[in-house]
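Asker: heads up, no residue letters with this:
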């Protein structure tokens, strides 16, 4: 009995080393698991389900093989791929979850999320997030031709990287109070998220009760997988090549 969690792969055609590691992971490590959870930023950029590039088809095929084998796969949107929608779900069999979802993880109620909603000190990002998650703005964007959306997405990705380089690293991390507030709001003592690219297991105190916040790693230099069984929880790495 094993459940796997991954996040922040930032897959793109420009990084075949990451893609190959992901495809090997999907082919070799998911055969007998109970479920796979992808907690956002699977792709470096997703501008709509109608982008049927060979690269995207390759990734979607890996998920379809998994779900066709009877193993459930769940996805929570990240800040890079929040436009993944119903068509992607239908083509892959991947089930889309709410941005904050509580699951029963071998008897432990666990809150899973991408993690960007916890970074409340990054005011500029939270304003941007509110804007791009507006359904009307998303509809307007999706009305544009695919090539136009690709250009806009590339420009926004470049601007985001430049802005992040100018920000203090602590501002882009989660806010401790926001973490405690969310654990209390959902009445859980276990949280799993990505987004910050700071893999770690944090032990917390929530109103006198022990709590755990597990942060998934990114896939920039090596793969990162959280492996959970009824008896254990371990952050593991996977080497490229």
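Answerer: Sure thing, it's come through. These numbers come from a predicted model, not from an experiment.

Asker: going forward, measure contacts and count neighbours with C-alpha atoms only.
Answerer: Fine.

Asker: which residues touch the residue positioned nearest the centre of the chain?
Answerer: Taking Cα atoms, centre = their mean, the centroid of the chain lies closest to residue 40, which sits 1.6 Å from it. Contacts were defined as Cα atoms under 8 Å, 6 or more residues apart in numbering; by that measure residue 40 touches 7, 8, 75, 76, 77, 78, 79, 80, 81, 114, 194, 195.

Asker: got another, please set it beside the one above:
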């Protein structure tokens, strides 16, 4: 059994989500071969040198599951793209590039966070290109922790306001981009998060039936996609 989750947006202000995740680790994740976390694991990340007590507690919980035998893979999201090697060492997880092709149930499956598929959101795509530029990353990493925290808060606030103002199709994936990416990687199953719209979409890629599985975000409830011999099944659960 393999589990995939995304968009937990963990932060101290949402102890219900943290409790649910820790419970998920102690139950389902401990029985899994692997756990994939496809981005926006934390609501904000300003650098490994700025890890809080809360974030270290999460890292320790992940490490315990890793030591028990579950392989843990983590992908950057748009809110936690500055997670680095120090956190991964503490958490016992492997950082994946976005996109990443993984063998699941004998099939090549493309894993992504999903933000790069939203090409109609031109303002966000410009911001992403600037933030992920190696020069920009170098500058960000060399800012003081206080400056990075202030910048993160500003970006977070403006992102929420801009998203609220945009049309729903603008902040969703671009269908043509989905097909192009799947063709490029020669896959017929794509799994991603980011859009907070859990569903399985059937489409056509190179004349064959394909599917795009969107992972749910953890807010009013939690979501996990389970991959086993019976197939791919995503189900919600209560945050307790």
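Answerer: Arrived safely. All values reported here derive from a predicted model rather than from experimental measurement.

Asker: TM-score of the superposed pair?
Answerer: Comparing the two superposed chains by TM-score structural alignment, normalised by the length of the second structure, the resulting TM-score equals 0.98, with 240 aligned residues with a Cα RMSD of 0.9 Å.

Asker: need the contact list for residue 105 of the second structure.
Answerer: 227, 228, 229, 231.

Asker: Which of the residues you listed fall in strands?
Answerer: 227, 228, 231 (DSSP state E).

Asker: Any figure for the gap between the second one and residue 37 of the second structure?
Answerer: With distances defined as Cα to Cα, to the nearest Å, the gap from residue 228 of the second structure to residue 37 of the second structure amounts to 17 Å.

Asker: ditto for the first one
Answerer: Applying Cα to Cα, the value for residue 227 of the second structure to residue 37 of the second structure is 14 Å.

Asker: what does the last one give?
Answerer: Distance, residue 231 of the second structure to residue 37 of the second structure, using Cα to Cα: 19 Å.

Asker: Between these two, tell me which one has more neighbours.
Answerer: With neighbours defined as other Cα atoms under 10 Å, residue 231 of the second structure and residue 37 compare such that residue 37 has more, 26 against 10.

Asker: Just tell me what the more buried one corresponds to in the first structure.
Answerer: Here residue 37 of the second structure is matched to residue 38 in the first structure, going by TM-score structural alignment.

Asker: Now do the contacts for its match.
Answerer: By Cα under 8 Å, 6+ apart, the neighbours of residue 38 of the first structure are 5, 6, 7, 73, 74, 75, 76.

Asker: Same list (these) but as TSV, adding neighbour count, distance to residue 183 of the first structure and secondary structure.
Answerer: Output for the contacts of residue 38 of the first structure, formatted as TSV (neighbours: other Cα atoms under 10 Å; distance: Cα to Cα, whole Å; DSSP: H, G, I helix; E, B strand; the rest coil):
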residue	neighbour count	distance to residue 183 of the first structure	secondary structure
5	22	19	strand
6	26	21	strand
7	30	20	coil
73	21	24	strand
74	16	21	strand
75	24	20	strand
76	25	18	coil
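
Asker: And the residues you listed, which is closest to residue 123 of the first structure?
Answerer: residue 76 (22.2 Å; Cα to Cα).

Asker: Spit out the contact partners of that closest one.
Answerer: By Cα under 8 Å, 6+ apart, the neighbours of residue 76 of the first structure are 38, 39, 40, 96, 97, 98, 99, 113, 114.

Asker: Would you list the buried entries among these?
Answerer: 38, 39, 40, 96, 97, 99, 113, 114 (16 or more other Cα atoms under 10 Å).

Asker: Strands - which of the residues you listed land there?
Answerer: 38, 96, 113.

Asker: Can I get these in TSV including distance to residue 183 of the first structure?
Answerer: Listed next are those as TSV, based on distance: Cα to Cα, whole Å:
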residue	distance to residue 183 of the first structure
38	20
96	22
113	12
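
Asker: Quick one: neighbours of residue 48 of the first structure, just the number.
Answerer: Neighbours of residue 48 of the first structure (other Cα under 10 Å): 20.

Asker: now swap in residue 1 of the second structure and tell me
Answerer: 17.

Asker: cool, the one 10 residues further on as well?
Answerer: Residue neighbour count, defined by other Cα under 10 Å, stands at 16 for residue 11 of the second structure.

Asker: Against residue 121 of the second structure, how distant is the residue nearest to it when sequence neighbours are not counted?
Answerer: Closest residue to residue 11 of the second structure apart from its sequence neighbours, by Cα to Cα, 6 or more residues apart in numbering: residue 43 at 6.0 Å. As defined by Cα to Cα, residue 43 of the second structure lies at a distance of 20 Å from residue 121 of the second structure.

Asker: which of the two has more neighbours?
Answerer: residue 121 (20 against 17).

Asker: what comes up buried for the helix ranked longest in the first structure?
Answerer: Secondary structure of the first structure read by DSSP state H shows that its longest helix is helix 146-166. For helix 146-166 of the first structure, a neighbour-count test (16+ other Cα under 10 Å) marks 149, 150, 153 as buried.

Asker: Could I get the full set of strands for the second structure?
Answerer: Going by DSSP E, the second structure shows strands at 2-5, 34-38, 71-75, 94-96, 100-104, 107-112, 189-192, 199-205, 208-214, 222-228, 231-237.

Asker: between the last one and strand 222-228, how big is the angle?
Answerer: It stands for strand 231-237 of the second structure. 160 degrees (axes from the mean of the first three to the mean of the last three Cα atoms, to 10 degrees).

Asker: how big's the offset between strand 231-237 of the second structure and the first structure?
Answerer: With mean Cα distance after the TM-score superposition for the first structure, strand 231-237 of the second structure departs from the first structure by a mean of 1.3 Å once superposed.
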